[in-house]
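# this is the structure alone, sequence omitted:
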């Protein structure tokens, strides 16, 4: 491996700025397609819970967890769909260089809210079948799982790898 080559020999020599922006936008759209689908299904499922007769009789803790989870899910959907709406409004205005960093932050915020929504959904389900204490412990483990794989591992790899000009 030479000094000029990034770790692993992967490089995009010859890619101009426009090609790089187009590639980044397409990669972001692919990531959003995956995240949006699951988040929208979770949101729809949560909406159906509120209208179940058994849910009406649940305690305040369950109603509070449900409310936070539903709102986090709705906000996640909003942030994960925001880059699409943003693109529709600035389409053909030659603003991709500005759009990509903004869309990146919107998607990152949506993913963070998705962690909250997933943990809330797990807590709602596990609280029904196990004791509340065990349910909270399990949700803490689930939260650490998401944080570890979604944030800690990529941050570690990013900080220990040589920059590639990506």
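Noted; the coordinates are in hand. If you're wondering where the values come from, they're calculated on a predicted model, not measured in any experiment.
# from here on, contacts and neighbour counts on C-alpha atoms
Noted.
# separation between the residue nearest the centre of the chain and residue 23?
A centroid search over the chain (C-alpha atoms, centre = their mean) returns residue 111, at 1.8 Å, as the residue closest to the centre. In this structure, residue 111 and residue 23 are separated by 21 Å, where distance is defined by C-alpha to C-alpha, to the nearest Å.
# try it against this one:
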């Protein structure tokens, strides 16, 4: 190693590490992008369904919020692609990886809000409002556990102080 920046267990330069991190991030983004794009595309069609006009104003408001959240999530999760394309070849891959990771995390938070809001809308229409709130709260807690709590727990638990 020539630059003295290797991590324990890896013998890679800063550039090699950035390349590896970029590839890992791209794989993560592919999963999230697919989900948000399918959800967002479906949401865009809802307003054109005949039953939409009969929804109460509260449900219409939840719908608008959900569509905006889905749009923001889509932008954040596609953002790293545009970022990479614009800065490609400028020898700033470590910085690009850091910014892409921030956009991806922001996109995941917005995807969490979109999924929760979409579920609230569907369950308010399909069930009793009180039941919908409890079900959405439970699913929200599950998302938070799976997406954030368990990874943070593993990070703390298994990151050895070396």
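Thanks, I have the structure now. Remember, predicted model here, so these are calculated numbers, not experimental data.
# tell me which element the residue nearest to the centre of structure 1 is part of?
Assigned by DSSP states H and E, residue 111 of structure 1 falls within helix 96-129.
# so that helix matches what in structure 2?
On structure 2, the counterpart of helix 96-129 of structure 1 by TM-score structural alignment is residues 93-126.
# in that stretch, what counts as buried?
By neighbour count with 16 or more other C-alpha atoms under 10 Å, stretch 93-126 of structure 2 contains the buried residues 93-94, 96-97, 99-101, 103-121, 123-124.
# mean deviation of it from structure 1?
The superposed stretch 93-126 of structure 2 is, by mean C-alpha distance after the TM-score superposition for structure 1, a mean 0.9 Å from where its aligned residues fall in structure 1.
# now do stretch 36-43 of structure 2
Comparison of stretch 36-43 of structure 2 with structure 1 after fitting gives an average deviation of 0.5 Å (mean C-alpha distance after the TM-score superposition for structure 1).
# equivalent range in structure 1 for that stretch?
If you align by TM-score structural alignment, stretch 36-43 of structure 2 falls on residues 39-46 of structure 1.
# which position in structure 1 pairs with residue 154 of structure 2?
For residue 154 of structure 2, the residue aligned by TM-score structural alignment is residue 157.
# I'd like the distance between its match and residue 103 of structure 1.
Using C-alpha to C-alpha, which is the criterion applied here, residue 157 of structure 1 is 23 Å from residue 103 of structure 1.
# ok, now residue 34 of structure 1?
Going from residue 34 of structure 1 to residue 103 of structure 1 by C-alpha to C-alpha gives 15 Å.
# cool, and residue 132 of structure 1?
If you measure residue 132 of structure 1 against residue 103 of structure 1 using C-alpha to C-alpha, the figure is 38 Å.
# do residue 129 of structure 1 as well
Computed as C-alpha to C-alpha, the residue 129 of structure 1 to residue 103 of structure 1 distance reads 39 Å.
# picking up where we left off before, contacting residues for the residue nearest to the centre of structure 1?
Neighbouring residues of residue 111 of structure 1 by C-alpha atoms under 8 Å, 6 or more residues apart in numbering: 35, 76, 80.
# which of those residues has the most neighbours?
In terms of neighbour count, residue 80 stands highest of the contacts of residue 111 of structure 1 at 31 neighbours, by other C-alpha atoms under 10 Å.
# in what helix or strand does that one lie?
According to DSSP H and E, residue 80 of structure 1 maps onto helix 60-90.
# in that helix, which residues are buried?
62-63, 65-66, 69-83, 87.
# average offset between it and structure 2?
Looks like 0.5 Å for helix 60-90 of structure 1 (mean C-alpha distance after the TM-score superposition for structure 1).
# do you know how far residue 21 of structure 1 is from residue 44 of structure 1?
Shown here: residue 21 of structure 1 relative to residue 44 of structure 1, a distance of 34 Å by C-alpha to C-alpha.
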